[in-house]
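K.L.:
Provide a 3D model corresponding to the input given below.
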Amino acid sequence: MFWFARPEPRWILAGSLVGVIGVGLRAWAAGYLRKQEELAVGGPYAYTRNPLYLGSAVLLVGLGLAAHSWISAALAVAYFAVFYTAVMRREEQEMRQKFGDVYESYARVVPLFFPRWSPYRGPGGTGSFSWRQFMKNREYRAMAGFLFVLGVLVIAWAYQLG
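P.N.:
Down below sits the predicted model:
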């Protein structure tokens, strides 16, 4: 991605704003996700079955904008489409096995990736957002990675100035 980058301040700013939305979505989702304990259906999980991956996609779009490179953006989207589609399908099978009919009723009305407009209000987990859960899921690593890549792009821009 960096080889094709042509960062400029306005593109770094635009990409940062989009990326922050992705990071925020991932953080919101991580505060609801109690892996292997209960089916997450609250918060962003009421709109999409995969808010973490949706957040990652938005984050990648933001980084593509910040890099100001359509080649970088296309490579990132292609990687995401191939890799994460397979991951989502595999995880979906695991959820069906673990949560059975509850997951089936949830999956019938909540889309796999692109969100629905109104929240799901059916059976499933009853949790609420928890900062402790956010930390347990180590979602701060996505934020740190995002900031690191933005820092590299700022350095690349400064280096171009010469």
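K.L.:
contacts, neighbours, all on C-alpha from now
P.N.:
Noted.
K.L.:
and the contacts of the helix or strand that L153 is a member of?
P.N.:
If you go by DSSP states H and E, L153 is part of helix 140-161. Helix 140-161 is contacted by residues 2, 5-9, 12, 16, 19, 23, 27, 59, 63, 66-67, 134 when judged by CA atoms under 8 Å, 6 or more residues apart in numbering.
K.L.:
run this one through as well so I can compare:
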Amino acid sequence: MTRFLPPYLFLSLLLPLAAIWLWHPPAQVPFEINVPPWDVPLILGLVLVIWARVQFRQSDSEIMTFDTPRNLVTTGVFRLSRNPMYLGFALILLAGALYVNFWCAFVVPAVFLAVCQWWNIPAEERNMRAEFGPAYDAYAARVRRWI
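P.N.:
Coordinates of the predicted model:
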């Protein structure tokens, strides 16, 4: 599981959303949820993922979750969240669940958040603390994990 990278997790979780969307008959939905537009979390999620990716590239930082980090990025979108890419992926999955508009679709972004919260992010934080020590601790004290 240590090599199940967040983009792969994200893409694999799109499949259940697509299955729910394809197979649940709209007229027979027992608990249909009236939701706000799905485009807002989709656009916000895409902006976060792209912005964070650009910042990683500009600072020559390691983007792979379980590899040794090269640089501590604390500017731009990383001033607002220590994990903007995870947040962006979660928002895109939330947009998918809103689009599907069926109660069980909301399990998908919840699974993504749970795996990131209790598996991926702690592994990254251990690597960051090992590599950057007090500088990362100061950053973590200043910026929240999600938002």
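K.L.:
can you pull the TM-score for these?
P.N.:
After superposition, the two chains reach a TM-score of 0.67 (TM-score structural alignment, normalised by the length of structure 2), with 110 aligned residues with a CA RMSD of 2.2 Å.
K.L.:
ranges for the helices of structure 1?
P.N.:
9-30, 51-67, 70-109, 131-136, 140-161 (DSSP state H).
K.L.:
can I get those helices in a markdown table with mean neighbour count and distance to P115 of structure 1?
P.N.:
What follows is the helices of structure 1, written out as a markdown table (neighbours: other CA atoms under 10 Å; distance: least, CA to CA, whole Å):
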| stretch | mean neighbour count | distance to P115 of structure 1 |
| --- | --- | --- |
| helix 9-30 | 21 | 12 |
| helix 51-67 | 25 | 8 |
| helix 70-109 | 14 | 11 |
| helix 131-136 | 15 | 21 |
| helix 140-161 | 15 | 21 |
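K.L.:
any chance of those in CSV, with distance to P44 of structure 1 too?
P.N.:
Output for these, formatted as CSV (distance: least, CA to CA, whole Å):
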stretch, distance to P44 of structure 1
helix 9-30, 6
helix 51-67, 6
helix 70-109, 13
helix 131-136, 14
helix 140-161, 17
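K.L.:
so which of the ones you listed is nearest V41 of structure 1?
P.N.:
helix 70-109 (7.9 Å; CA to CA).
K.L.:
now for the closest one, which elements pack on it?
P.N.:
Secondary-structure packing of helix 70-109 of structure 1 (3 or more CA pairs under 8 Å, 6 or more residues apart in numbering; DSSP states H and E): helix 51-67.
K.L.:
so how far does the helix it packs on sit from its counterpart in structure 2?
P.N.:
For helix 51-67 of structure 1, the mean deviation from structure 2 after alignment is 0.8 Å (mean CA distance after the TM-score superposition for structure 1).
K.L.:
residue nearest the centroid of structure 2?
P.N.:
Geometric centre of structure 2, nearest residue: Y86, 2.1 Å, by CA atoms, centre = their mean.
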